[in-house]
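Undergrad: no sequence for this one, just the structure:
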C-alpha cells in the first residue's frame, strides 16, 4: 500500500506494509455507526454525523479512524449484513476521500471487502477470523493490514466462555493459533496486528492480568492493539464508594488515558479510544519520556 494521495495534516507515514509507524503508540479513534453502543448510545449513528465526528477526531490527533456498524458490547445481538453495509460504507467512503487512514471494524468478509473497495486501509476483526471462514482468505487477497483479536464467541454469549487457567498465558497461546491461521491463509506476516481483546469473554480480573502482562502478547512478535476505552472493568474499579455503582462510561476517559500510558510503555503499537485529544497528548508524552529513559 502506498501513502495516501491526500494525507491529512500531521498524518503518520504509511510504510510499505501499510501500517503507520510514527515512532510512538498510534491513536485509533472510534467511529461507532450503531444505535446501541455502550459508550456513546448511538450519538453518531447518522452517516453525516459519523463523518463529522471522524473528521473532528482527525483534527484532535487520531492516526487511524475505526468505523464499525455492529455493536460488540456484552449481550448485543448481530445485525443483518445488509444493515451493516448500509451503516458503514458511506462513512468509510467519505472519511477515506478526506485522506484519513480508515479501519473497518467488522467480523464479516463481505463487509470487509466492500469497505476496502470504498477506501478502508485496515480490517479490524474482533473475531480473529473465527466468525467468518471467508475473512482470512479475503484479507490475504486484498493485501491490507489485519487486526486479529482474541475471541471466544459472539457478544450475546461470550461471558459464559470467560474461564482461564492463566488469562495472560492462555490469551497469548490462543492468539498464536490465530497467527498460524492467518499466515496459512496467506496474510503477510508484516501486515498482521494482534489485540488481546480486553472485555471480550473476560472478567475484570482477567483484563487486569492481561494489562499487567501485556509484554507476553507483545513478545509474540507482532504489533499489538489495545482497546480499553471506557470499558466496564474501569467503571468497576472507579465505582462510587457511597453507592457501589460503576462509574458511567463518559467519565472513564482519564482512566483510559492511564491505561494508554501503561500499555505504550509495554510496547503497544496502537490504542483504540473515544477521547482522542487526551490520548494523543498521552502517547506523545510517553514516547518523549521513553527516549530519555
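TA: In hand now; what should we look at? It should be emphasised that the depicted structure is a prediction, and the values quoted were computed from it without experimental measurement.
Undergrad: C-alpha only now, for contacts and for neighbours.
TA: OK.
Undergrad: Name the residues of the host helix or strand of residue 180 that come out as buried.
TA: Residue 180 is part of helix 167-185, with elements assigned from DSSP states H and E. Buried positions in helix 167-185, judged by neighbour count with 16 or more other C-alpha atoms under 10 Å: 167-169, 171-173, 175-176, 178-179, 181-183, 185.
Undergrad: Looking at those residues, spot the one nearest residue 100.
TA: residue 182 (26.1 Å; C-alpha to C-alpha).
Undergrad: can you tell me the helix or strand for the closest residue to the closest one other than its chain neighbours?
TA: Excluding the flanking residues, the one nearest residue 182 by C-alpha to C-alpha, 6 or more residues apart in numbering is residue 136, at 6.0 Å. Taking DSSP H and E as the definition, one finds residue 136 inside helix 135-142.
Undergrad: what does the helix or strand following that helix rub up against?
TA: Tracing the chain C-terminally past helix 135-142 and defining elements by DSSP H and E, one meets strand 146-149 next. By C-alpha atoms under 8 Å, 6 or more residues apart in numbering, the surrounding residues in contact with strand 146-149 are 122-129, 139, 175, 178-179, 191-197, 225.
Undergrad: give me that answer again for 7 Å
TA: 122-128, 191-197 (C-alpha atoms under 7 Å, 6 or more residues apart in numbering).
Undergrad: okay, now the one to match up with it:
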C-alpha cells in the first residue's frame, strides 16, 4: 500500500550520506541521504532551482511555510522567531486520507502566533469534487474567517500516482471537477478557496481555464503558484490571473516549503 502523498520537501544531495536544506525561515541543516519516494516529492515539472536561494525576504512580501506529515516535528517557535507570519498545513487527500500530523501542526503553528490554514491535495480520479470538498471541510479544512485563519486551499497539480499528470481527465471534466470543489467549499464555509497549482499544469490539464474574458477563476479565487526558479517580480501565472496571491518559492526549507504572500494588504484580505 502506498503512503498518501505527504507533500513536497526535496533535499539537494551534496555528498555521500548528506544533504543540504536551506530556507529563509529555517536556515540550513544536514539530513538523511534517503530520497523520498516519488509521490512524496515535488512534481518534477514544477520549475526548480538547484541552488540555495537568498534567505532575505523581498521587500513587501509576507513570509510563511507549508508543511505536512513529511515534516512531523516542527519547532514553531523557531519558525516564528525567524520571521514567518503564516503556516499552511496539509489536512487531507482524496476522501480516505487525513494527515496524522494535521492537528498538532495546525494548533502548534497558531499557538506560536502564526496565522494558519489547511490544504487539500486533490486526486480528481478517485472521488468527485463535491465529495472531496466535503471531506476536507469535515477534517480540518472548514476554518472560518476570524482574523487568524486563512482560507482553505485546493492543491491541484501533477498526478503523483500515475503517468498521466492530468489524472486521465479531459479539459472539460477537469474544469467541472475543480468548479464543483470550489462551489461546494464556498457553500460549506462561506469562503473562496485558494487554488494551488503551477502554470504548465494548469495549461496542460485545464486547457488554460479562465483565460477568456469574463472568467471568474482569476477574479474570484486567489492563486497560490509553485515556482522555484522565479523572482518575486517575475512569477509566471496562468492567464486567468493577473498575479499570484501566494508564491511557493523554495522546497529547501528544513520544515517544509517556504512561501510568500504578495503583500501585507493581500495578507490582511485573506484573513478577513
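TA: Perfect, thanks for sending it. Predicted, not measured: the structure shown is a model, and the values here were computed from it.
Undergrad: hmm, back to that, what's downstream of the helix holding residue 180 of structure 1, the next helix or strand?
TA: strand 192-195.
Undergrad: Please compute how far stretch 207-224 of structure 2 lies from its chain's middle.
TA: Distance, stretch centre to chain centre, for stretch 207-224 of structure 2: 18 Å (C-alpha atoms, centre = their mean, to the nearest Å).
Undergrad: An error on my part: the question was meant for stretch 285-293 of structure 1.
TA: The answer for stretch 285-293 of structure 1 is 24 Å, by C-alpha atoms, centre = their mean.
Undergrad: Next: stretch 206-213 of structure 1.
TA: 17 Å.
Undergrad: same question, stretch 277-285 of structure 1
TA: 17 Å.
Undergrad: what angle do the helix holding residue 180 of structure 1 and helix 135-142 make?
TA: 50 degrees (axes from the mean of the first three to the mean of the last three C-alpha atoms, to 10 degrees).
Undergrad: Check what contacts helix 167-185 of structure 1 and list those residues.
TA: Counting by C-alpha under 7 Å, 6+ apart, 128, 136-137, 140, 150, 164, 189, 196, 206, 209-210, 213, 216-217 sit against helix 167-185 of structure 1.
Undergrad: quick one, what contacts residue 192 of structure 2?
TA: Counted by C-alpha under 7 Å, 6+ apart, residue 192 of structure 2 has contacts 151, 186, 221.
Undergrad: will you turn these into JSON lines that also has distance to residue 12 of structure 2?
TA: Shown next, in JSON lines, are the contacts of residue 192 of structure 2 (distance: C-alpha to C-alpha, whole Å):
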{"residue": "151", "distance to residue 12 of structure 2": "31"}
{"residue": "186", "distance to residue 12 of structure 2": "39"}
{"residue": "221", "distance to residue 12 of structure 2": "33"}
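Undergrad: ok, so of these, who is nearest residue 61 of structure 2?
TA: residue 151 (18.4 Å).
Undergrad: residues near the closest residue to the closest one other than its chain neighbours, how many?
TA: Spatial nearest neighbour of residue 151 of structure 2, excluding adjacent residues (C-alpha to C-alpha, 6+ apart): residue 193 at 5.7 Å. For residue 193 of structure 2, the neighbour count with other C-alpha atoms under 10 Å is 25.
Undergrad: so residue 225 of structure 1, which of the three states?
TA: Secondary structure assignment for residue 225 of structure 1 (DSSP: H, G, I helix; E, B strand; the rest coil): strand.
Undergrad: State the distance from the aligned residue in structure 2 for it to residue 242 of structure 2.
TA: Under the alignment (TM-score structural alignment), residue 225 of structure 1 maps onto residue 223 of structure 2. Plainly put, residue 223 of structure 2 is 10 Å away from residue 242 of structure 2 if you go by C-alpha to C-alpha, to the nearest Å.
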